[in-house]
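A.B. asks: Take this sequence and fold it.
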Amino acid sequence: MAVQRLRVTVSDGRAPQEFDAAALRAGVVIGRGDGAVIPDVLIDDGKAHVSRQHAELRLVGDEVQLVHRSSSQPTVLNGQPLTQGSPAVTLRDGDKISITSFQLQIQILRAPPPPAPAPAPPPAPAPKQVPAQATGGTIRLSAPSTQAAAGDAQRRPIIWPVAQPGPSQYLALLPIIFQVGERSDAPGFLARYLKIFEEIWEPLEQRQDYIDAWFHPATCPEPFLDLLARWLGIEFLPGTPLERRRGILVHAPTLHEQRGTQAGLLLAIKAYTGLQNEVKIDQTGNPHTFRVQVPRSSGVSEDWLAAIIELYKPAHVGYYLELF
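C.D. replies: Below is the predicted model:
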């Protein structure tokens, strides 16, 4: 079955990242990156133990392969270290990759098999005929109405199940006198009543414990990214992919610090487009004018590049955009 998506879950508590088949064919880079390179899966222990491009996930045919790139630290797959020069290894669903202190869980999502044809419905039962006492003829009896049965089901009350069976853990926090008579196999009124508050408060407590993950670009939930971007003063262009938006927010402090400079514009173009060494910026013979050169083979549209330049260039400066 063909690979549809690959899900990577990092052990630091961030939201899982997913990559489609097109991204896997181009190569999914794992590393810490730097000012010029934005890896697809960002891991950084702050000690430079993780290489800028430590490893790569690539789709070859119908197989996902792991390629080790680092020359200093190994990549460990299911306890087996891969070092420089190791051949590419085919991954299986559930494999675990270790890079320094980071653990990465791999899930390979394949296309489901075609559904089996539905069995033919059984023939409808023949209508029963009952002798009529009054006329001596027959009375035709039809099957019960399915619409009436559905209506009865809709009128039944819905009882929401308890998320976790058993009494509330809050019961153990009360004085012992309130726990007398409560059983784990048949919780009483107080245990069930406390369960209501437990189901409301425990998710909120868990969210508070991990609130810092909401404010990091790599772990921020996708619906919260636009709000985080507004807080950081970053404007996304329409159609910017999810992982690239995360990369832009990672570079937000540097983009603001270098805004209006050649280095800042170069970083912005690379962050928004995913291009690296293909972008060139140089001066022209005219004052207050510069030239941006991007290869046409990069696939980035001229309108997209112009929108990025307008966002990050000084207002009084003109430019030439060349796709060669």
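A.B. asks: Please make it C-alpha for all contacts and neighbour counts, starting now.
C.D. replies: Fine.
A.B. asks: Could you point out the longest helix of the protein?
C.D. replies: helix 189-209 (DSSP state H).
A.B. asks: now the helices: where do they sit in this structure?
C.D. replies: Along the chain, the segments classed as helices by DSSP H run 21-26, 146-155, 176-179, 189-209, 225-231, 242-250, 252-257, 262-273, 302-312.
A.B. asks: ok, how many other residues are close to residue 176?
C.D. replies: A total of 9 residues lie near residue 176 under the criterion other C-alpha atoms under 10 Å.
A.B. asks: again with residue 175
C.D. replies: Quick note: residue 175 (other C-alpha under 10 Å) scores 9 neighbours.
A.B. asks: cool, and residue 219?
C.D. replies: Residues near residue 219, counting by other C-alpha under 10 Å: 19.
A.B. asks: what about it, distance to residue 225?
C.D. replies: In this view, residue 219 and residue 225 are 10 Å apart by C-alpha to C-alpha, to the nearest Å.
A.B. asks: Only the buried residues of the longest helix of the chain, if you could.
C.D. replies: Residues 191, 192, 195 are the ones in helix 189-209 that count as buried (16 or more other C-alpha atoms under 10 Å).
A.B. asks: Residue 202: which of these is nearest?
C.D. replies: When the buried residues of helix 189-209 are compared for distance to residue 202 (C-alpha to C-alpha), residue 195 wins out at 10.3 Å.
A.B. asks: roughly how far apart are the closest one and residue 60?
C.D. replies: Distance from residue 195 to residue 60, by C-alpha to C-alpha: 50 Å.
A.B. asks: now residue 146
C.D. replies: Residue 146 is 52 Å from residue 60, by C-alpha to C-alpha.
A.B. asks: Tell me which of these two has more neighbours.
C.D. replies: The residue with more neighbours, out of residue 146 and residue 60, is residue 60; 12 against 9, by other C-alpha under 10 Å.
A.B. asks: Please generate a structure for the following sequence too, so the two can be compared:
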Amino acid sequence: MLPESYRAGDFADRFIAGFDDTLAPLIETLDCLEAYFGPRTAPADFLAWTLRWTGTDLPAAVGTTGRRNALLLGRRLHGLRGTQAGLELLAHAVLEATVEVAESGGTVRGRWPQECPRADEGAARPAHPWADVHLVLSPAASERCGGRTGDVEALVRDWLPAGVTSRVRVSLGGPAASAAPASPEDVV
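C.D. replies: Below is the predicted model of the structure:
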């Protein structure tokens, strides 16, 4: 589409080739833009950026599959935050772990509910609601964690209800080895 005078010689071809080299990555990115916003197809670095949009701060023990699941579950996962179901969903779909929770039953308007289980009928009820959480990471998550479980413990504490006294224990490997990590297709 260039005038005849510009098509004579190779200068115009070399000049235009410079624009091709410079603009090709930009045009390729724009052609694939919808893939960047899909949790199943986004590049790993873009996943981290998108998770920051949702306020989801995940530790290094969470792999790419877990990060994709966190984006796919988005509103559902955050809507269950502070519940046992939410903690179990976070553990299974995002952390590639199994979780065991023992809890006091919570409070209703500052009083203990009548059906609250007691270890001993004569024992006094605890002053505050409590939860004992034991998380067992899969071998792959354990390897990514590198033996440092503090970030995972902090994430689990952040997902517990406010005002609940908790003890969080994280084990590496073990019983979760038989459980395969959830894929995005299994979660949705």
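A.B. asks: For the two chains, what TM-score is obtained?
C.D. replies: Once superposed, the chains reach a TM-score of 0.60 (TM-score structural alignment, normalised by the length of structure 2), with 143 aligned residues with a C-alpha RMSD of 3.1 Å.
A.B. asks: rewinding a little: I'd like the helices of structure 1 laid out as TSV, including distance to residue 288 of structure 1.
C.D. replies: Output for the helices of structure 1, formatted as TSV (distance: least, C-alpha to C-alpha, whole Å):
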stretch	distance to residue 288 of structure 1
helix 21-26	38
helix 146-155	72
helix 176-179	79
helix 189-209	50
helix 225-231	30
helix 242-250	27
helix 252-257	21
helix 262-273	12
helix 302-312	14
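A.B. asks: And these: which comes nearest residue 140 of structure 1?
C.D. replies: Ranking the helices of structure 1 by proximity to residue 140 of structure 1 (C-alpha to C-alpha) places helix 146-155 first, at 17.9 Å.
A.B. asks: just checking, what packs against the closest one?
C.D. replies: Contact partners of helix 146-155 of structure 1 among helices and strands, from 3 or more C-alpha pairs under 8 Å, 6 or more residues apart in numbering; DSSP states H and E: none.
A.B. asks: excluding its backbone neighbours, what's nearest residue 36 of structure 2?
C.D. replies: Sequence neighbours aside, residue 42 is the residue nearest to residue 36 of structure 2 in space, at 4.3 Å (criterion: C-alpha to C-alpha, 6 or more residues apart in numbering).
A.B. asks: wait, doesn't that neighbour sit right on residue 35?
C.D. replies: Yes. Checked against C-alpha atoms under 8 Å, the pair residue 42 of structure 2 and residue 35 is within contact range at 5.7 Å.
A.B. asks: Between those two, tell me which one has more neighbours.
C.D. replies: Using other C-alpha under 10 Å as the criterion, residue 42 of structure 2 and residue 35 rank with residue 42 on top: 17 against 14.
A.B. asks: Need the counterpart of that one in structure 1.
C.D. replies: By TM-score structural alignment, residue 42 of structure 2 lines up with residue 220 in structure 1.
A.B. asks: what do you get for residue 160 of structure 2?
C.D. replies: In structure 1, residue 160 of structure 2 lands on residue 313 (TM-score structural alignment).
A.B. asks: check contacts around its match.
C.D. replies: By C-alpha atoms under 8 Å, 6 or more residues apart in numbering, the residues touching residue 313 of structure 1 are 259, 260, 261, 265.
A.B. asks: if we take these, which one ends up nearest to residue 31 of structure 1?
C.D. replies: For these, the nearest to residue 31 of structure 1 is residue 265 (23.6 Å; C-alpha to C-alpha).
A.B. asks: got a list of what the nearest residue in space to the closest one that is not next to it in sequence touches?
C.D. replies: Once flanking residues are discounted, residue 265 of structure 1 sits nearest to residue 312: 5.8 Å by C-alpha to C-alpha, 6+ apart. Going by C-alpha under 8 Å, 6+ apart, residue 312 of structure 1 touches 259, 260, 264, 265, 268.
A.B. asks: Around the aligned partner of the second one in structure 2, count how many other residues there are.
C.D. replies: Okay, so that is residue 260 of structure 1. Using TM-score structural alignment as the criterion, residue 260 of structure 1 maps onto residue 82 of structure 2. Residues within reach of residue 82 of structure 2, counting by other C-alpha under 10 Å, total 17.
A.B. asks: what separates the closest residue to residue 82 of structure 2 other than its chain neighbours from residue 4 of structure 2, distance-wise?
C.D. replies: Once flanking residues are discounted, residue 82 of structure 2 sits nearest to residue 161: 4.1 Å by C-alpha to C-alpha, 6+ apart. Residue 161 of structure 2 is 74 Å from residue 4 of structure 2, where distance means C-alpha to C-alpha.
A.B. asks: Compare those two and say which is more crowded by neighbours.
C.D. replies: Under the criterion of other C-alpha under 10 Å, the comparison of residue 161 of structure 2 against residue 4 puts residue 161 first, with 17 against 7.
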